[in-house]
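# Need the 3D shape of this:
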Amino acid sequence: MITLKSQREVEQMDRAGNVLADIHIHLRDMIKPGLDMWAIEEYVRKVCKEKNVLPLQIGVDGEMTDFPYATCCSLNDEVAHAFPRHYILKDGDLIKVDMVLGLVEDGSLDVSKLDFDNVPEMKKHMEAFSGGIADSCWAYAVGTPSDEVKNLMDVTRECLYLGIEQAKVGNRLGDIGAAIQEYAESRGYGVVRDLVGHGVGPTMHEEPLVPHYGRAGRGLRLREGMVLTIEPMISTGTWEVKTDYDGDGWTIRTRDGGLSCQYEHQFVITKDGPVILTSQGEERTY
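Coordinates of the predicted model:
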């Protein structure tokens, strides 16, 4: 079922989005050669406890195990859902940091007292959460990016905003996917199809699904009050991916080993157009 959000719900998500955006802004300076990737996870956990924010990814159902971390940290050919781990970032790496946060504002929970490593307990809090949710992924070049990395990042970021521009009252879901697919493929890149955007609220993954490929004029009609994510995953080679079932059961990689990039914003559709709820304040906003 698709729910249209009230002004109050949108304002809650906007406040949660401000916390998440501040994290991404901080990561711009934090991520550099020599950093242990695990420090990203530690930083996000610290902010969650300070801001009374639930890391809602902890406890998400998986085929082999529930997701145990506050962030997904996907490196180079890793498309999505990779675990943060002890890895020293190297000059030229491309890392994507994705997270979903829930801002607790009603005094019902003191997040600072939670044990984030207790996944079953965190899952209960995640499933019971009712409040403002924010979901955003951002890509970071480590040190000096190669031309291959820089061009991939530029095209992926443009795909994000081209998709958002199509999220207008009266347009259809296919208009979003078609804009992204046409731009990426015209520049020789692959558009991952197995993972898509989605509605947000009252839980982190709601209807409708928002593919990053498709045909203009097709699909669900967009309405005022929808809160969606657009999160194109663009690869240097094939759009096909594979899941690491011999490892953690979560990490998704490009099938051909090519690089993959992702940017994601959450936004609300208004009568005047899309309004980004996870804006970092300096990129294109609407």
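# all contacts plus neighbour counts: C-alpha atoms, from now on.
OK.
# what about the helices in the chain?
Along the chain, counting by DSSP state H, helices occupy 7-30, 38-51, 119-128, 147-165, 173-186.
# Summarise which helices and strands the shortest one is packed against.
Looking back up the chat, that one is helix 119-128. Using 3 or more CA pairs under 8 Å, 6 or more residues apart in numbering; DSSP states H and E as the contact criterion, no secondary-structure element is in contact with helix 119-128.
# List the contacts of the residue nearest to C159 when sequence neighbours are not counted.
If the residues on either side of it in the chain are set aside, C159 comes closest to I180, at 5.0 Å by CA to CA, 6 or more residues apart in numbering. Taking CA atoms under 8 Å, 6 or more residues apart in numbering as the definition of contact, the neighbours of I180 are 159-160, 162-163, 212-213, 232.
# ok, I180 to P274 distance?
Distance of I180 to P274, computed by CA to CA, to the nearest Å: 16 Å.
# re the thing from before, could you dump the contacts of I180 to a markdown table with distance to Y69?
As requested, those are arranged in a markdown table below (distance: CA to CA, whole Å):
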| residue | distance to Y69 |
| --- | --- |
| C159 | 28 |
| L160 | 25 |
| L162 | 31 |
| G163 | 29 |
| H212 | 26 |
| Y213 | 29 |
| P232 | 22 |
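# Who wins on neighbours among the residues you listed?
In terms of neighbours by other CA atoms under 10 Å, those top out with P232 at 33 neighbours.
# Hmm, that one is touching Q262, no?
Yes - with contact taken as CA atoms under 8 Å, P232 and Q262 are classed as touching, separated by 5.7 Å.
# any residues in contact with both of the two?
Shared contacts of P232 and Q262 (CA under 8 Å, 6+ apart): T156.
# returning to what we had before: of the helices of the chain, which is nearest W138?
Between W138 and the helices of the chain, the shortest gap by CA to CA is with helix 7-30, which sits at 7.1 Å.
# Second chain to compare with the first, below:
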Amino acid sequence: MIFKDRGIEIKTREQILLMRKAGLVVGRTLELLRAAVKPGISTGELDAIAEDHIRSSGATPSFKGYHGFTGSICASVNDEIVHGIPGDRVLADGDLISIDCGAIVDGWHGDAAITVGVGEVASELLELARICEESMWHGFAAARLGGRLTDISAGVEKHVRGTSSYGIVEDFVGHGIGSAMHQPPNVPNYGRAGRGPKLIEGLALAVEPMLTLGKQDNHTLDDDWTVVTDDGSAAAHTEHTFTLTPQGPWVLTALDGGEAKLAELGIKTGALAD
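Down below sits the predicted model:
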């Protein structure tokens, strides 16, 4: 393992492959949770499903115990942007829930998030979730070896600004990831291209746009975790962990490595062979 300037961790091929194993656990867990989301289920029940699947897959939840966090997932509903604590809250028809999940395999992390509608959901909320996810993929599509970190940021922002008037949350950003869940460098979801650290092989990043239906201003509740919009507007959050190879981006937490979504944008994936 080599550490470059700014404390950025550069992984070996073997370490990236271990991150892929962690990423697959996360991806499969999120698909289980997507299928389980329905009116009447509690966020605590979703958390139990996640923890059971992560542990039965030979992995460890990244979130549980992290700075005292009590869940294996973050479950953020409606005006909650991120870091919602799973518990007794029961989902209702029309809710929008963002689920963030992390797993560790042999000391290496994967981290991803999805936003899911509960039952019959207003079209404006589904559109918010759709644009949020799309903006993440546009960020990946902007990444090239030899490029700069904020190429990703600009790709995310360009798609959001070109398709909507949504608020882009600036207080919470993506991050480096590897032997720890949160590492340098930060990955903002806005900004000019061509700035920041160079994108090189062995760098792994979690890209995670957070959008709001209203303004992006937010505050943290008294539980010291849950972040909500100041104006009460709904929020969406999408995340994947990815790396770059000479062949293209490889999305470590997507079950297909990102192949389908990137192909829609004319980008080839760069999966490493086991």
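# how close does the aligned residue in the first structure for I168 of the second structure sit to M99 of the first structure?
Under the alignment (TM-score structural alignment), I168 of the second structure maps onto V191 of the first structure. V191 of the first structure is 21 Å from M99 of the first structure, where distance means CA to CA.
# Please identify which of the two sits among more neighbours.
Taking neighbours as other CA under 10 Å, V191 of the first structure and M99 compare with V191 leading, 29 against 23.
# and that one, what does it touch?
Residues in contact with V191 of the first structure, defined by CA under 8 Å, 6+ apart, are 181, 184-185, 212-213, 232-235, 238-239.
# I'd like the distance between it and W239 of the first structure.
To W239 of the first structure, V191 of the first structure is 5 Å away according to CA to CA.
# Kindly report the same for K150 of the first structure.
Taken as CA to CA, the span from K150 of the first structure to W239 of the first structure is 19 Å.
# Those two: which has the busier surroundings?
In terms of neighbours (other CA under 10 Å), W239 is the more surrounded of K150 of the first structure and W239; the figures are 19 against 16.
# Quick one: map that one onto the second structure.
Per TM-score structural alignment, the equivalent position to W239 of the first structure in the second structure is Q216.
# Thought S165 was touching that match, still the case?
No - because the distance of 10.9 Å does not satisfy CA under 8 Å, Q216 of the second structure is recorded as not touching S165.
# so who does A16 of the first structure touch?
Taking CA under 8 Å, 6+ apart, we find A16 of the first structure in contact with 101-103, 132-134.
# I'd like to know which of these is nearest to L195 of the first structure.
Checking those one by one against L195 of the first structure (CA to CA), the nearest turns out to be A134, at 18.2 Å.
# Now for the equivalent of that closest one over in the second structure: which residues touch it?
Matched to the second structure by TM-score structural alignment, A134 of the first structure sits across from G110. For G110 of the second structure, the contact set (CA under 8 Å, 6+ apart) comprises 19-20, 22-23, 26, 102-104, 177-178, 181, 241, 252-253.
# dump the residue contacts of F242 of the second structure.
204-207, 249-253.
# do that again at 6 Å, thanks
Shown in contact with F242 of the second structure (CA atoms under 6 Å, 6 or more residues apart in numbering): 204-205, 250-252.
# Name the nearest of those residues relative to R130 of the second structure.
Lowest distance from R130 of the second structure to those (CA to CA) belongs to V251, with 18.3 Å.
# can you count the residues close to the closest one?
Applying other CA under 10 Å, we find 27 residues neighbouring V251 of the second structure.
# still on that earlier bit, the residue nearest to C159 of the first structure corresponds to which position in the second structure?
Using TM-score structural alignment, I180 of the first structure sits opposite V156 in the second structure.
# From L145 of the second structure, how far off is that match?
In this structure, V156 of the second structure and L145 of the second structure are 18 Å apart, going by CA to CA.
# can you tell me which residue in the second structure aligns to T203 of the first structure?
Aligning on TM-score structural alignment places T203 of the first structure opposite A180 in the second structure.
# what's near enough to touch the nearest residue to its match once chain neighbours are set aside?
Leaving aside its sequence neighbours, A180 of the second structure sits nearest to H109 (CA to CA, 6+ apart; 6.6 Å). The contact partners of H109 of the second structure, by CA under 6 Å, 6+ apart, come to 19, 22, 103, 178, 181.
# Which one of those residues sits in the busiest neighbourhood?
Taking other CA under 10 Å to define a neighbour, the member of those with the most is A103, carrying 34 neighbours.
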